[in-house]
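Colleague: sequence and predicted model, in that order:
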Amino acid sequence: MSERLYLIDGHALAYRTYFALTGSGFQGTSRSGEPTAAVFGFTSVLLRLIEKESPDYLAVSFDVGKTFRDEMFPEYKATREKMPDDLRPQIERIQEVVDAFNIPVFVKEGYEADDVLGSLSRIATKQKVHVVIVTGDRDLLQLVNEDVSVSLPGQSLADAKLYSPSDVAQKFGVTPDQFVDYKSMVGDKSDNIPGVAGVGDKTARRLLQQYLNLENIYSNLDKIEPRFQKKLAANKENAFLSKKLAAIVTDLELDFDLGACSAPAHGNFDIKKVEQLFRDLDFRTHLKKVAMLA
């Protein structure tokens, strides 16, 4: 069995844990009044991952601001609600947790964490390492192949599903390679990706099953039933814009040292630093778990 590198999608996991816990009534406040729901949830997932999955390597990526997609399409993600006021400072705390465990963080100006994760996956698999991406974002499913799996949360934080190529096909009716083409037609309301107006899930899947990709669909437009032919023709520009917006970049140059990503274990992180941080955050249950790693 090959060694495994777990890549954590920092912002996506922070959002997911924040809304999962606050939505369930979790107070998420330290004795000093600091909001901690997202930090607690993120740290819970991290510790569970280390304990249950025993990864050989770990790394994290965070978003760092505007990207080339915003320049390409100023309305990109414009419909999203702004980050909750009590979540913003928790991102910094999460970064402190990651730093305390001596887990490398990778970011790239002008690109999203998705692009960094995609590029890290490409680099790592060339080194014969199996990659598992831990995220709350289905967009990462386009990266799935025999050497890359994606872990998405289920109904609870502890209920995660690991997607292989066959799992993606079974769940969504398209292959990982077709995921971007699918999104190019159906769009994405959360990212404000337009897609093709009037083409929905069933039609997009049927077209991809028949023509394999967006380019072939447009090359065979005259063979498609008239009502969808008209919609596709009228929205061709939006379709190919959507494909550019949805496609994850996988060829970024990153300073990646696999050895530096060794998962937290005895001797390779400062346990006193972690314990002090957990005391500051009143994470008493986590204190017991981290002692087992030392």
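Modeller: Yes, it's here.

Colleague: from here on, just use CA atoms for contacts and neighbour counts.
Modeller: Noted.

Colleague: so which bits of the top helix by length along the chain are buried?
Modeller: Determined from DSSP state H, the single longest helix within the chain is helix 37-53. For helix 37-53, the neighbour count (16 or more other CA atoms under 10 Å) marks 37-47, 49-50 as buried.

Colleague: let me have those in CSV, extended by distance to residue 209.
Modeller: Formatted as CSV, these follow (distance: CA to CA, whole Å):
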residue, distance to residue 209
37, 42
38, 40
39, 42
40, 43
41, 39
42, 38
43, 41
44, 40
45, 36
46, 38
47, 41
49, 36
50, 39
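
Colleague: now the helices for the stretch 101-250 of the chain?
Modeller: Assigned by DSSP state H, counting those that start in this stretch, the helices in the stretch 101-250 of the chain fall at 113-126, 165-172, 179-186, 201-211, 214-219, 226-234, 236-246.

Colleague: residue 117 touches residue 61, doesn't it?
Modeller: Yes - using CA atoms under 8 Å, residue 117 is in contact with residue 61, at 6.9 Å.

Colleague: now for the two: what residues contact both?
Modeller: Listed as contacting both residue 117 and residue 61 by CA atoms under 8 Å, 6 or more residues apart in numbering are 7, 9.

Colleague: structure two is appended below for comparative analysis:
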Amino acid sequence: MRLPLPQVEPDATLPDSVTIYEVGPRDGLQNESSVVPAEVKAEFVRRLAGAGLGTIETTSFVDPRWVPQLADAEEVLGLLDEQGRGAQRPVLVPNERGLDRALAAGVGAVAVFGSATETFARKNLNRSVEESLAMFAPVVERARAEGLWVRGYVSMCFGDPWEGPVPVEQVVEVCRRLMDLGCDQLSLGDTIGVGTVGHVHRLLAGLDAVGITVDRVGVHFHDTYGQALSNTLAALREGVTVVDAAAGGLGGCPYAKSATGNLATEDLVWALDGAGVHTGVDLDALVATSAWMAGHLGRPSPSRVVRALTGA
């Protein structure tokens, strides 16, 4: 029996096409209690690519003492060979040491991960926001000089578990300063999933007012309160065309326990397919990939679409 598909009813308020920035292999696996073998991680990337996902963040060159789940970054990229390199296979680098490792591995794109709030900057990077930006400056400069594409993540854009609501003006200022370093793209992170539609509109308007236009912005919503998909659609209606998502709804943050899973790539693809928006993703192949990974993790996939289509 064929898997059901959404009935296509084109939505003129959405972009014609959307780029899905798949974060499952990095953000999705970094919070697992057990370490997934490098061979499984590499096969995960291959299967995601085979399902039509063009941009896949493969791993992180963070100190393995802090994120042991990703201590095998070089091994994973070695197993992927050319499939793990290029501008469509970014890796996260926290500092210049991480960049050194990434350059030695021959990657073509990197990302730095900052915070809109002081408390999370301290917990995640052991630095203030100001000190974090100073640490990122040579990373971005060197990466650009080497011809790499660079992404800048800003976490806690919609709320912080220690500080509570985060003023939009504060988020905009951190984003502006990070992009002024030379990043090609900005990812707005709702790390604990508290954002709502009106908040999304206001933040994007604030960024536009300082010259950070929607063509340079991606959105990264966690689904803690079930708002990830509605917030994503709100951003798309503002003109954003890059969406972070994790296959199977995997993910979280080691330093913010209230950060539950990412927006599930399957749930996003189902919604966009139904709206007539092109993603290039084969939903059947993606669901099969997430079910396969759920088997390796020993638990059902959090994605509603995966569960509906597999009966899990």
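Modeller: Cool, the structure landed. If you're wondering where the values come from, they're calculated on a predicted model, not measured in any experiment.

Colleague: TM-score for these two?
Modeller: Superposed pair, TM-score by TM-score structural alignment, normalised by the length of the first structure: 0.28. Supporting alignment: 140 aligned residues with a CA RMSD of 6.1 Å.

Colleague: follow-up on the earlier one: the longest helix of the first structure packs against which elements?
Modeller: helix 10-23, helix 88-100, helix 284-291 (3 or more CA pairs under 8 Å, 6 or more residues apart in numbering; DSSP states H and E).

Colleague: name the next helix or strand downstream of that helix, please.
Modeller: Next along the chain after helix 37-53 of the first structure, taking DSSP states H and E as the criterion, comes strand 57-61.

Colleague: so which elements touch that following strand?
Modeller: When contacts are defined as 3+ CA pairs under 8 Å, 6+ apart, strand 57-61 of the first structure packs onto strand 4-9, strand 105-106, helix 113-126.

Colleague: what do you get if the cut-off is 10 Å, keeping everything else the same?
Modeller: Using 3 or more CA pairs under 10 Å, 6 or more residues apart in numbering; DSSP states H and E as the contact test, the elements touching strand 57-61 of the first structure are strand 4-9, helix 10-23, helix 37-53, helix 88-100, strand 105-106, helix 113-126, strand 130-134.

Colleague: next, the buried residues of whichever helix or strand comes after it.
Modeller: Downstream of strand 57-61 of the first structure, the next assigned helix or strand under DSSP H and E is helix 68-72. Within helix 68-72 of the first structure, the residues scored as buried using 16+ other CA under 10 Å are 69, 70.

Colleague: just checking, residue 120 of the second structure touches residue 129?
Modeller: Yes - counting by CA atoms under 10 Å, residue 120 of the second structure does reach residue 129; the two are 8.9 Å apart.

Colleague: of the two, which one has the most company?
Modeller: Between residue 120 of the second structure and residue 129, counted using other CA atoms under 10 Å, the more crowded position is residue 120 (23 against 20).

Colleague: if we can go back for a sec, please identify the most buried of the helices and strands packed on helix 37-53 of the first structure.
Modeller: Ranked by mean neighbour count, those are led by helix 10-23 with a mean of 20 (mean count of other CA atoms under 10 Å).

Colleague: count of neighbours near residue 74 of the second structure?
Modeller: Residue 74 of the second structure: 18 surrounding residues under other CA under 10 Å.

Colleague: typed the wrong thing, it's residue 285 of the second structure
Modeller: Counted by other CA under 10 Å, the residues lying close to residue 285 of the second structure total 16.

Colleague: before we move on, what about residue 229 of the second structure?
Modeller: Residue 229 of the second structure: 17 neighbours (other CA under 10 Å).
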